[in-house]
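K.L.:
Would you be able to build a 3D model of this:
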Amino acid sequence: MRLTLSRTALLLASALSVVALPGLAETATSPVATIVLPAITVTAVTTRKLEDHVLASGLISPVEQVSVVPLIEGQPIETLAADVGDKVAAGQVLATLSTATLTLSQSQLQASLAAARASAAEARRTADRTAALLAQGSTSNAANDQAQSALTAAEAQVTSVQAQLDNVALQISRTQVVAPVAGTITARSAQIGSIASAAGAPLFVIMRDGALELRADVAEADLPKVVAGQKARITLASGLPPQTGTLRLV
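P.N.:
Down below sits the predicted model:
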């Protein structure tokens, strides 16, 4: 019995050894797991300025536009000396109006003035003679008063005609339409032959000094971040190179 038990135990032990050996072999051949650590970037600590960008969109328009209108009414446009896109200086002639009717009126008034002056001179001689006769007692006070009144009326006529002549001369000088300011012409409605009128569309529109500005809408939350004098970078929708500017007004 003991032998049998011993052999049985020995066989069991051998079997266990055989069974255990494959497990040991498998453990020995398994690869070791590799741990991959995350990459770390190291940067030196420095002090720098942080910029907060505020985005806004809007439309570009002239800072100031000046309308050019004729200073006299009812005269046809005779010549044009400027067009859209031209850069002009203050006082430069942009167009001229016809002076034909004004020159005719001027000639007529000059003739009227000469006649009025002649009448005034005759009235003065008559007044002087009447005054001398009155001093001699050869005429009445009524006649003298009448002569003086005629002289006053004749001199008033001279003054009136002279004023009309001066007015025509002023109108002739205003037939030249000039630029009131320097800048770039952005619009022109003037056409040769059309009647100039201040009541209609301006003959020209000038962008003063050629200055442009961007009027943009800024979000309410960004308003505390913007102040006059700040620099701005403007990106154009047309694809042209970006422009820089200065914030003028908030």
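
K.L.:
going forward, measure contacts and count neighbours with C-alpha atoms only.
P.N.:
Noted.

K.L.:
what ranges do the strands span in this structure?
P.N.:
Secondary structure of the chain by DSSP state E: the strands cover 57-62, 65-68, 77-80, 87-88, 93-97, 176-178, 183-188, 204-208, 212-217, 231-234, 243-246.

K.L.:
got the angle for the first one vs strand 183-188?
P.N.:
Here the directions of strand 57-62 and strand 183-188 differ by 100 degrees (axes from the mean of the first three to the mean of the last three C-alpha atoms, to 10 degrees).

K.L.:
Next, the second sequence, to be compared with the first:
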Amino acid sequence: MESHEYRSREAQPDLIWLNKARFAGVQELTVTERGTLEVLGKELHPADPKQAPAPGSLVKVWYAAGNFRAATMKAWAQASAIHRERERTEHVSRETAHRRLREEAEAFNSALPVPVRWVPGLKDANHGAPSSLAGVGTTRRPVVHVLLQQDLDAGRLYRESGDLLCDPSHSRWTAARMGTPEALTVDAEGHKYHAKVTCKTCLEMVARLARKGDDLTEAHAPAPVAGGLRP
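P.N.:
Purely as a prediction, here's the structure:
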């Protein structure tokens, strides 16, 4: 945005006035007949009078980087429009990223050949809040496991309802203390959905179960999110 610098000609600026002017935010002022701006009772002069807005012009004035700046209403409107468009584009980009994450998670989880009812789950109940699994823009996410909702008896492999497929001893200890939470996250519209299973051990065990397919019952997709929040 094109803007113009204005300065006080006082040798020693009034610090109390300066602080008030700084925190006054953006002001809408009219350039005086002398080509100056009057900010909270003090006159500011343009650093470059030839390029400054003409007397009588309505301008937006603010304090930044040690100086006062002024922009014409036209320049301000153009910059505001560019800013709104940038925000809209970023919003669409975030929505697209969230939608892609949700679609990938639901498709991946639905394809896992787990032979009993299950949901994605977490070992640590402290990670149960949806915001902890938001996914977009985060650098560290908790590991998501297969949390069984029915007993699983597959020959040498036995798990009870409420166990994590990879680590039943840990899940029973956790559940006895605070409950093993489902791995829930939220999409761009605030709807909850199950996060994608990421535990390597769980996925390896699911693959082994799939190879035993003849001895197992029909595979199940993860149970829907409780409370009807899943559209």
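
K.L.:
Need the TM-score from the superposition.
P.N.:
The TM-score (TM-score structural alignment, normalised by the length of structure 2) is 0.22; 79 aligned residues with a C-alpha RMSD of 5.2 Å.

K.L.:
just to revisit the earlier point, closest to Ala135 of structure 1 out of the strands of structure 1?
P.N.:
Ala135 of structure 1 lies closest to strand 176-178 among the strands of structure 1, at 56.6 Å (C-alpha to C-alpha).

K.L.:
Distance check, the closest residue in space to Leu214 of structure 1 that isn't next to it in sequence against Val66 of structure 1.
P.N.:
Spatial nearest neighbour of Leu214 of structure 1, excluding adjacent residues (C-alpha to C-alpha, 6 or more residues apart in numbering): Ile60 at 4.3 Å. If you measure Ile60 of structure 1 against Val66 of structure 1 using C-alpha to C-alpha, to the nearest Å, the figure is 17 Å.

K.L.:
what about these two, which has more around it?
P.N.:
Neighbour count, other C-alpha atoms under 10 Å: between Ile60 of structure 1 and Val66, Val66 has more, with 18 against 12.

K.L.:
Look up the closest residue to the more buried one, ignoring the ones flanking it.
P.N.:
Among residues not flanking Val66 of structure 1 along the chain, Ile206 sits closest, at 5.1 Å (C-alpha to C-alpha, 6+ apart).

K.L.:
looking at it, that neighbour is touching Leu94, isn't it?
P.N.:
No: counting by C-alpha atoms under 8 Å, Ile206 of structure 1 sits too far from Leu94 to count as a contact (11.0 Å).

K.L.:
Pick out whichever of these two has more residues nearby.
P.N.:
Ile206 (27 against 20).

K.L.:
before we move on, back to that, distance of the residue nearest to Leu214 of structure 1 relative to Arg215 of structure 1?
P.N.:
Ile60 of structure 1 sits 6 Å away from Arg215 of structure 1, taking C-alpha to C-alpha as the criterion.

K.L.:
which residues do the two both contact?
P.N.:
Both Ile60 of structure 1 and Arg215 lack any common contact, where contact means C-alpha atoms under 8 Å, 6 or more residues apart in numbering.

K.L.:
what's near enough to touch the residue nearest to Leu214 of structure 1?
P.N.:
Residues in contact with Ile60 of structure 1, defined by C-alpha under 8 Å, 6+ apart, are Leu212, Glu213, Leu214, Arg215.

K.L.:
Strands of structure 2, start to end?
P.N.:
According to DSSP E, the strands that structure 2 contains are 4-7, 27-30, 37-39, 42-46, 58-64, 67-72, 118-121, 145-148, 152-154, 157-159, 184-186, 192-194.

K.L.:
Can you lay out the ones you listed as CSV showing distance to Pro168 of structure 2?
P.N.:
Formatted as CSV, the strands of structure 2 follow (distance: least, C-alpha to C-alpha, whole Å):
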stretch, distance to Pro168 of structure 2
strand 4-7, 68
strand 27-30, 64
strand 37-39, 70
strand 42-46, 73
strand 58-64, 59
strand 67-72, 64
strand 118-121, 12
strand 145-148, 10
strand 152-154, 11
strand 157-159, 7
strand 184-186, 20
strand 192-194, 21
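
K.L.:
okay, those strands in JSON lines with mean neighbour count next?
P.N.:
Formatted as JSON lines, the strands of structure 2 follow (neighbours: other C-alpha atoms under 10 Å):
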{"stretch": "strand 4-7", "mean neighbour count": "20"}
{"stretch": "strand 27-30", "mean neighbour count": "16"}
{"stretch": "strand 37-39", "mean neighbour count": "19"}
{"stretch": "strand 42-46", "mean neighbour count": "17"}
{"stretch": "strand 58-64", "mean neighbour count": "19"}
{"stretch": "strand 67-72", "mean neighbour count": "21"}
{"stretch": "strand 118-121", "mean neighbour count": "26"}
{"stretch": "strand 145-148", "mean neighbour count": "28"}
{"stretch": "strand 152-154", "mean neighbour count": "16"}
{"stretch": "strand 157-159", "mean neighbour count": "14"}
{"stretch": "strand 184-186", "mean neighbour count": "23"}
{"stretch": "strand 192-194", "mean neighbour count": "23"}
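
K.L.:
Count the neighbours of His170 of structure 2 for me.
P.N.:
By other C-alpha under 10 Å, 15 other residues sit near His170 of structure 2.

K.L.:
One more: Ser105 of structure 1?
P.N.:
Applying other C-alpha under 10 Å, we find 16 residues neighbouring Ser105 of structure 1.

K.L.:
can you tell me how far it sits from Ser6 of structure 1?
P.N.:
For Ser105 of structure 1, the distance to Ser6 of structure 1 equals 156 Å [C-alpha to C-alpha].

K.L.:
measure the residue nearest to Leu214 of structure 1 to Ser67 of structure 1 for me?
P.N.:
To Ser67 of structure 1, Ile60 of structure 1 is 19 Å away according to C-alpha to C-alpha.
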